[in-house]
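Novice: have a look; sequence and predicted model below, questions after that.
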Amino acid sequence: MLERLTTIMARLRDPVGGCAWDRVQTFATIAPYTIEEAYEVADAIAADDMAALRDELGDLQLQIVFHAAIAEDRGDFTLDQVIAGICDKMERRHPHVFGDTAASPGWESLKAAERAEKPDGSALAGVAVALPALMRAEKLQRRAARTGFDWPDAAGPRGKVIEEIAEVDDAADADARTDEIGDLLFAVVNWARHLGVDAEVALRQANAKFERRFRAIETAPGFAALPLDDKEALWSAAKRDQADKPRD
């Protein structure tokens, strides 16, 4: 089936008989679709929708084949090299399964050793810039923590959150306020990490909760024109009603 997909992609990008849109795509133009498809995979998993998951995994696989086709056209690498590379990496990172080592030296220590061999030997190297900001903040913090640069417990980041709130209040202009809000969000992620909470997951759940409650109240007659107090009353009622129901 993978060969069939690569054949389809080759025809789509054929300079003569291919698709005009597919022929002109680049890594940069396709990257947003790749990210979107990864999120749609995550959505299907969250919904426990196996039919959707099967479909979305196919869409994500198409993105991989598409990038590899662009690379091959440029003479950079092929899909076979991509697959060979990940096969080599998985075997290298599991010597206790594929080698003679009895115990695993640890996934993270193996990854750290690989990073140390690259030109950028920073503990922060390889944390993708395109990650969601909350997720990237947590990864940066975890990487830094492995070097000992971390609070000993949750009290430190909690105090930092309070400090950053005060700095938001004291911000002199819009640029300073943006900067301080960023520091505040980073501090909240750090606090969440120390509490064992995945900030990205927590915010996703909060988004879903808000959406459920707002959808429940916006159907009230004349909702947009209602005074805020009336909207707050509807919101409180929706919270009570949904609290009595099983969670999604």
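Specialist: It's in. Residues are numbered from 1 along each chain as shown.
Novice: hey, let's count contacts and neighbours off CA atoms from now on
Specialist: Noted.
Novice: can you show me the helices along this protein?
Specialist: 2-12, 20-23, 27-46, 50-74, 79-92, 95-98, 107-116, 133-145, 155-169, 174-194, 199-217, 228-243 (DSSP state H).
Novice: using CSV, lay out those helices together with mean neighbour count and distance to Ala125.
Specialist: Formatted as CSV, these follow (neighbours: other Cα atoms under 10 Å; distance: least, Cα to Cα, whole Å):
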stretch, mean neighbour count, distance to Ala125
helix 2-12, 14, 32
helix 20-23, 14, 33
helix 27-46, 15, 20
helix 50-74, 17, 23
helix 79-92, 12, 18
helix 95-98, 14, 24
helix 107-116, 13, 7
helix 133-145, 18, 9
helix 155-169, 16, 24
helix 174-194, 18, 19
helix 199-217, 14, 21
helix 228-243, 14, 43
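Novice: to Ala123, which of those lies closest?
Specialist: Ala123 sits nearest to helix 133-145 of all these, at 5.9 Å, using Cα to Cα.
Novice: check the offset of the closest one from the chain's centre.
Specialist: 12 Å (Cα atoms, centre = their mean, to the nearest Å).
Novice: same deal with stretch 177-190?
Specialist: Worked out by Cα atoms, centre = their mean, stretch 177-190 lies 18 Å from the chain centre.
Novice: just stretch 214-225 next, same as before
Specialist: Averaged C-alpha coordinates place stretch 214-225 at 32 Å from its chain's average position (Cα atoms, centre = their mean).
Novice: which stretch among the helices of the chain comes nearest Leu124?
Specialist: Among the helices of the chain, helix 133-145 comes nearest to Leu124, with 5.9 Å by Cα to Cα.
Novice: mind giving me the packing neighbours of that closest one?
Specialist: Applying 3 or more Cα pairs under 8 Å, 6 or more residues apart in numbering; DSSP states H and E, one finds that helix 133-145 contacts helix 174-194, helix 199-217.
Novice: residues making contact with it?
Specialist: Residues outside helix 133-145 that contact it (Cα atoms under 8 Å, 6 or more residues apart in numbering) are 123-124, 127-129, 150, 185-186, 189-190, 193, 199-200.
Novice: make it 7 Å
Specialist: Helix 133-145 is contacted from outside by Ala123, Leu124, Val127, Phe186, Val189, Asn190, Ala199, Glu200, using Cα atoms under 7 Å, 6 or more residues apart in numbering.
Novice: another one to put next to it:
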Amino acid sequence: MADDTLIHTPNGGLPRLRAIMRALRDPETGCPWDIEQTFATIAPYTIEEAYEVADAIEREAWDELKGELGDLLFQSVFHAQMAEEAGLFSLDDVADTMSDKMVTRHPHVFGAESRNKSAEQQTRDWEAIKAAERAGKAEKGTLDGVALGLPALLRAHKLQKRAARVGFDWPSAREVLDKILEESQELVEAQAEADQEHILEEYGDLMFVMANLGRHLGVEPEAALRAANAKFERRFGRVEALLAARGKRPEDSDLSEMDALWTTAKEEEREQNNT
């Protein structure tokens, strides 16, 4: 009864959300869909909600961000509820684990170390602490612990960053650019062979090196690709608008016309950016 009262109490905060989650998973009175879920079936939703948070931030949609953060928080509560039911851990354990980690990784804030450090030194200290944590988890290899569930482009970036820490890296972006030319030629050769498996391999190699170039240039690959996606959507939307002004839709047009309108859209953006 106490939980039922809390569920219907406005401004109940996190305790209310936890009570709702328990009710949804109740094997006798809960929601059949929620009861059937597992860690594996919920994981894709967790990833999706994280991206929706990033999307709201990218668009500076601050009125939407609260709701998106709530959706992401609910994912954590959902996983923690399933873990508690299985006797693994609770949401409080999750919070305590994170609190312990943050205190340990910030000795210059919560310990005796001086705060008088550069951002670069703090980053090196952070990585040293993380390396010690990995050693404590029996992660002996340099690349151990880079999550398999990460988006492939982000995981490539992290793998290369780890390898660079132990000296396995090109000296500068110049060498990476040379490697991109080499991989591009190998992709051309694979295409000429019409071997789809070889094409897949060479295309992957090219993307992997492109991710490395981003690291050398100080560019986060996922962020760069998100920006490129947004630019493409914006410009193609303008192409559609220009076609509509002519009484047409894209399927009524052809590549030549749409390409010319694409150029117009680009020029309009340049003019707007210069004003």
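Specialist: Cool, the structure landed. These numbers come from a predicted model, not from an experiment.
Novice: after superposing, what score do the chains get?
Specialist: For this chain pair, the superposition-based TM-score is 0.95 by TM-score structural alignment, normalised by the length of structure 1; 247 aligned residues with a Cα RMSD of 1.5 Å.
Novice: before we move on, back to that, can you add distance to Ala51 of structure 1 and give the helices and strands packed on helix 133-145 of structure 1 back as a markdown table?
Specialist: As requested, those are arranged in a markdown table below (distance: least, Cα to Cα, whole Å):
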| stretch | distance to Ala51 of structure 1 |
| --- | --- |
| helix 174-194 | 34 |
| helix 199-217 | 22 |
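Novice: wait, what's in contact with the aligned partner of Gly214 of structure 2 in structure 1?
Specialist: Counting by TM-score structural alignment, Gly214 of structure 2 corresponds to Ala192 in structure 1. Contact criterion Cα under 7 Å, 6+ apart gives Asp198, Ala199 as the residues in contact with Ala192 of structure 1.
Novice: the alignment partner in structure 2 of Gly159 of structure 1 and Lys231 of structure 2, how far apart?
Specialist: With the correspondence set by TM-score structural alignment, Gly159 of structure 1 lines up against Asp178 in structure 2. Asp178 of structure 2 sits 27 Å away from Lys231 of structure 2, going by Cα to Cα, to the nearest Å.
Novice: swap in Asp100 of structure 2?
Specialist: Distance of Asp100 of structure 2 to Lys231 of structure 2, given as Cα to Cα: 41 Å.
Novice: ok, now Asn212 of structure 2?
Specialist: Distance, Asn212 of structure 2 to Lys231 of structure 2, using Cα to Cα: 23 Å.
Novice: over to Met210 of structure 2?
Specialist: Using Cα to Cα, Met210 of structure 2 is found at 19 Å from Lys231 of structure 2.
Novice: do Thr97 of structure 2 as well
Specialist: Distance from Thr97 of structure 2 to Lys231 of structure 2, by Cα to Cα: 40 Å.
Novice: check Arg105 of structure 2 too.
Specialist: 38 Å.
Novice: then Thr142 of structure 2?
Specialist: Thr142 of structure 2 is 36 Å from Lys231 of structure 2, by Cα to Cα.
Novice: state the span of structure 2 onto which stretch 223-238 of structure 1 is aligned.
Specialist: Taken onto structure 2 by TM-score structural alignment, stretch 223-238 of structure 1 occupies residues 250-265 there.
Novice: what's the spacing between that stretch and its chain's center?
Specialist: Distance, centroid of stretch 250-265 of structure 2 to centroid of chain: 33 Å (Cα atoms, centre = their mean).
Novice: again, but for stretch 267-275 of structure 2
Specialist: On the basis of Cα atoms, centre = their mean, stretch 267-275 of structure 2 sits 31 Å off its chain's mean C-alpha point.
Novice: same question, stretch 67-87 of structure 1
Specialist: Stretch 67-87 of structure 1 sits 24 Å away from the centroid of its parent chain (Cα atoms, centre = their mean).
Novice: residues touching that stretch, excluding its own?
Specialist: Residues contacting stretch 67-87 of structure 1 (Cα under 7 Å, 6+ apart): Thr26, Phe27, Val65.
Novice: what's the match for the second one in structure 2?
Specialist: What that stands for is Phe27 of structure 1. Applying TM-score structural alignment, one finds that Phe27 of structure 1 aligns to Phe39 in structure 2.
Novice: excluding its backbone neighbours, what's nearest its match?
Specialist: Excluding its sequence neighbours, the residue lying closest to Phe39 of structure 2 (Cα to Cα, 6 or more residues apart in numbering) is His79, at 6.4 Å.
Novice: what does that neighbour correspond to in structure 1?
Specialist: Alignment note: His79 of structure 2 maps to His67 in structure 1; criterion TM-score structural alignment.
Novice: how close does the aligned partner of Ala112 of structure 2 in structure 1 sit to Glu91 of structure 1?
Specialist: Under the alignment (TM-score structural alignment), Ala112 of structure 2 pairs with Asp100 in structure 1. Distance, Asp100 of structure 1 to Glu91 of structure 1, using Cα to Cα: 12 Å.
Novice: before we move on, what about Val168 of structure 1?
Specialist: Distance of Val168 of structure 1 to Glu91 of structure 1, computed by Cα to Cα: 48 Å.
Novice: now swap in Trp235 of structure 1 and tell me
Specialist: Taken as Cα to Cα, the span from Trp235 of structure 1 to Glu91 of structure 1 is 53 Å.
Novice: same question for Thr34 of structure 1.
Specialist: 26 Å.
Novice: kindly report the same for Gln63 of structure 1.
Specialist: Taking Cα to Cα, one finds Gln63 of structure 1 at 24 Å from Glu91 of structure 1.
Novice: then Ala243 of structure 1?
Specialist: For Ala243 of structure 1, the distance to Glu91 of structure 1 equals 47 Å [Cα to Cα].
Novice: Asp173 of structure 1 now?
Specialist: Taking Cα to Cα, one finds Asp173 of structure 1 at 53 Å from Glu91 of structure 1.
Novice: ok, now Ala20 of structure 1?
Specialist: Ala20 of structure 1 is 40 Å from Glu91 of structure 1, by Cα to Cα.
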